[in-house]
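In: With the input below, show me the fold.
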Amino acid sequence: MHTLWTSAAPALSYRLYAEEWQLSPIQTTGVFAIYPLFVVGTLILLGDLSDHVGRRWTMLAALMFSLIGALTLAWAVNVEWLLVARAVMGVGVGLASGASTAAILEFSSTGDPERAASATNLAQALGFATALLLGGALIQYAPYPLRLDFFALAVVIAALILPVWFLPRHVSSRTPWAPRLPHVPATVRKAFHVASIGAATAFATGAVLLSLGGQVAHDLVGSANELTNGAILASFAIVSAIATIVARKLRPRAALLLGSVTTTIAVLLLWLATKFHLLSALLISTSLAGISYAFLFLGALTLLNAVAPADSRGGVLSAFYLVGYLCMGFCALALGVVARIWGLPTAVAAAAIVLASLGCATFLFAVARFSAMVE
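Out: Here you go, the predicted structure:
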């Protein structure tokens, strides 16, 4: 929950920062993109840390970094502060992602990979929705619109530190730790290839909504109320949580195939919403994107939870998130460049083409490789 709340917390603030400090689209998407880039860097250097020092210690370190980042955002006075804050938060989320996902499976009473994947997706959806709904309400109706949202996040992160302190002390690997790329054992690489393309599609969809969603709703669709805009973007997470219940009944291959098709439909509606200024189409688009994210993420994660060895599970899951956040950072930067040169409507059209292409690639990859992987 903390990782997605931290990711989405500034989503509705980017437009306000741009107005307050006269930032260009490249600067605002750059502030967004530095976050996944630092997540990626942390996953590269420290992705399997929790396999060696334990899930608990890794999550405690993650929460401390996120707390520092949230407080820095709350006191930010210029774009440089934003960059530092998002970089520090990226380190926190990079440390937490693989460790917390592995802990949900390992600390559960059943050890069921499908149930653990569902719990992970539900927690992330709750964090995402809370960030956007609470953020929209505080920005629209409370004082200090660029500060109070992040103080609220800081309070939540601080409150999480105590219960995490009392989690089980758990270490899987007996080998000494050294910085290295997250390792994927040869026995699970075919499954990892299938899962990673699904992660790339899911996270790219999130990148578009988080980096440009607030500006799209306000500037292109014409919705001036930040709580309304936050609710529309939060529908991504709310519908994703509901879809998780359905997705639990599906096999990973079916979930990946359905998720890829839904992604393509969602981005087509996003383009139509901006072209014809249809708030209803934007709501349906974000809701369908939530369904596609749930199916893609849950299918991919269930597959990895089932095959990853216990002594390297943290590293495998960190590699999974590494692919997703790399795609997220690249998409955000590329969209910022397109918006700067050709305008926001062109950036949305380009995003629709890219996401539709990723959806088609996921569909074809799952069809072509899943059978070979099972065999």
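
In: only C-alpha atoms for contact and neighbour calcs from this point on.
Out: Will do.

In: Residues contacting the strand or helix carrying I238, please?
Out: Assigned by DSSP states H and E, I238 falls within helix 226-247. With contacts defined as C-alpha atoms under 8 Å, 6 or more residues apart in numbering, helix 226-247 is touched by 12, 118, 121-122, 125-126, 128-130, 132-133, 135-137, 139-140, 209, 213-214, 217-218, 223, 255, 282-283, 286-295, 298-299.

In: Now do the buried residues in the host helix or strand of A152.
Out: Assigned by DSSP H and E, A152 falls within helix 148-165. For helix 148-165, the neighbour count (16 or more other C-alpha atoms under 10 Å) marks 148-154, 157, 161 as buried.

In: Stretch 218-233 now?
Out: Judged by neighbour count (16+ other C-alpha under 10 Å), stretch 218-233 contains these buried residues: 218-221, 223, 226-233.

In: Buried residues in stretch 352-368, which are they?
Out: Within stretch 352-368, the residues that count as buried by 16+ other C-alpha under 10 Å are 352-363, 365-367.

In: How far does that stretch sit from its chain's centre?
Out: Here stretch 352-368 is found 19 Å from its chain centre; the criterion is C-alpha atoms, centre = their mean, to the nearest Å.

In: Please generate a structure for the following sequence too, so the two can be compared:
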Amino acid sequence: MQQRSKSTSRGQWGLIGAAYAFLIIMMGTTLPTPLYPIYSEEFNLSPLVITIIYAVYAGGVIFGLLVFGQLSDRIGRRYVLLPGVILSIISALVFLFATNLTLLLIGRIISGLSAGLFTSTATATIVNLAPDDKKNQASTIASSVNMLGLGCGPLVCGILAEYLPYPTRLIFIVNIVTLVIAFIAIWLMPEPVKDRQSFRIQVQKLSVPAEMRSTFINAVIPVFVGFSMLGLMTAISPNFLGEILNMNNKAIVGVTVFLVFCASTVGQLLFKQKSDFHVLRLGSMTLIVGVALVAVSLILHSYILLLVGAMVSGLGQAFSFRAGLSTVNSAAPDDQRAEITSTFFTIAYVAISIPIVGIGLLELGLNVQWAGVVFSIIVVLLAVVSLLLLLRQGHQSTSE
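Out: The predicted structure follows:
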């Protein structure tokens, strides 16, 4: 009995450690957001170059997911998470000493690789370490930690950069300290994968077991829409606030982006008694309203309306993300969970990068305001398509 109690306690602390490390890693990926106006001025970077910096990060994430996403199913979670923390520390060091565009690009690629290693593996780890009767709650914890970490990056960086000295240096020193603690937490975490196999790198195909393919598709489409919204808000917020509204306070930029992810985190705690299918529909409907408000705010130059639209959109993204991830995790076989969630997050990160790259290209002919309006309309249309597909699925289920 005492041995079982110690094992349970160690598992609980391992779960807390994995969640903390997940939060810190994701926080590190969005830390530079309020700093891009500074980098643009210091290194004379055009909007297109800033877009390339965003794009190489997304490429690093997708590469990490496809090449290493299934590896933790074979060799164990810890041995993928630890390199993920090390890569994040290296990325922070590169940014700490960055003096040119090349180092910014290298830092973002490494940061993307870190997120690629961590995203699906940490999610699977949290689910593995949770008690059997808490697996659905574990999915919610994982997705909430993911979103909260992404939101805390711009918030913490914006505040430190605006009110303390060394705006492009201090935040990365703080980040490195938190990452060292994350490394220790993962090192001490109990290893959930007991039946380990030999180390073998295998590029993952974007495929899902046939028996759950229909479930996966219906779950991932609303998630694609939700992450497209996150990419939209990340892309337009810094430049729209600075160029159109003349709001150059980096803390305000950080708070604005944080509120989107904060709403996403809070939204994942709502409607827990509803089925995943109903929450997915609610997510699509909420995204339609929220992103439409963002489009109107850009046209009217209204910061308040932008905030409202951002938070409503964040709620819609949360509903879609939580229900989609829960649906996929519930249906996935234990020995393929990391591989399947890698596919899930690959699609999500493709979605988050499309508006960032697209708006950067549109800014060559339009300003950030109208580039944002165009992509807001596209995201709204995608959300409408997602809702129609879910309604058709519900009608078919009722007919059967």
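
In: ok, average deviation of the helix holding I238 of the first structure from the second structure?
Out: Average distance, helix 226-247 of the first structure versus aligned residues of the second structure after superposition (mean C-alpha distance after the TM-score superposition for the first structure): 1.7 Å.

In: Equivalent analysis for stretch 86-100 of the first structure, please.
Out: Mean deviation for stretch 86-100 of the first structure: 0.6 Å (mean C-alpha distance after the TM-score superposition for the first structure).

In: Could you tell me where that stretch falls in the second structure?
Out: Under TM-score structural alignment, the match for stretch 86-100 of the first structure in the second structure covers residues 108-122.

In: burial of the counterpart of L45 of the first structure in the second structure, as a residue count?
Out: Matched by TM-score structural alignment, L45 of the first structure corresponds to V67 in the second structure. Residues lying near V67 of the second structure (other C-alpha atoms under 10 Å) number 18.

In: Show me which residues of stretch 71-84 of the second structure are buried.
Out: 71-78, 80-84.

In: chain center to it: distance?
Out: A distance of 20 Å separates the centroid of the chain from that of stretch 71-84 of the second structure, by C-alpha atoms, centre = their mean.

In: need the next SSE after the helix holding A152 of the first structure, C-terminal direction.
Out: Tracing the chain C-terminally past helix 148-165 of the first structure and defining elements by DSSP H and E, one meets helix 189-215 next.

In: For that following helix, grab the matching residue range in the second structure.
Out: Using TM-score structural alignment, helix 189-215 of the first structure lines up with residues 213-239 of the second structure.

In: now swap in stretch 128-144 of the first structure and tell me
Out: By TM-score structural alignment, stretch 128-144 of the first structure lines up with residues 150-166 in the second structure.

In: Longest helix of the second structure, counting residues only.
Out: helix 368-399 (DSSP state H).

In: Which elements pack onto that one?
Out: Helix 368-399 of the second structure sits against helix 213-239, helix 276-300, helix 337-362, with contacts defined as 3 or more C-alpha pairs under 8 Å, 6 or more residues apart in numbering; DSSP states H and E.

In: out of those, nearest to A122 of the second structure?
Out: Among those, helix 337-362 comes nearest to A122 of the second structure, with 8.8 Å by C-alpha to C-alpha.

In: what's that closest one packed up against?
Out: helix 47-68, helix 71-75, helix 101-129, helix 213-239, helix 303-331, helix 368-399.

In: nearest to L361 of the second structure, of those helices?
Out: For L361 of the second structure, the closest of those is helix 47-68, at 6.4 Å, according to C-alpha to C-alpha.

In: Average separation of the closest one from the aligned part of the first structure, please.
Out: For helix 47-68 of the second structure, the mean deviation from the first structure after alignment is 1.1 Å (mean C-alpha distance after the TM-score superposition for the first structure).
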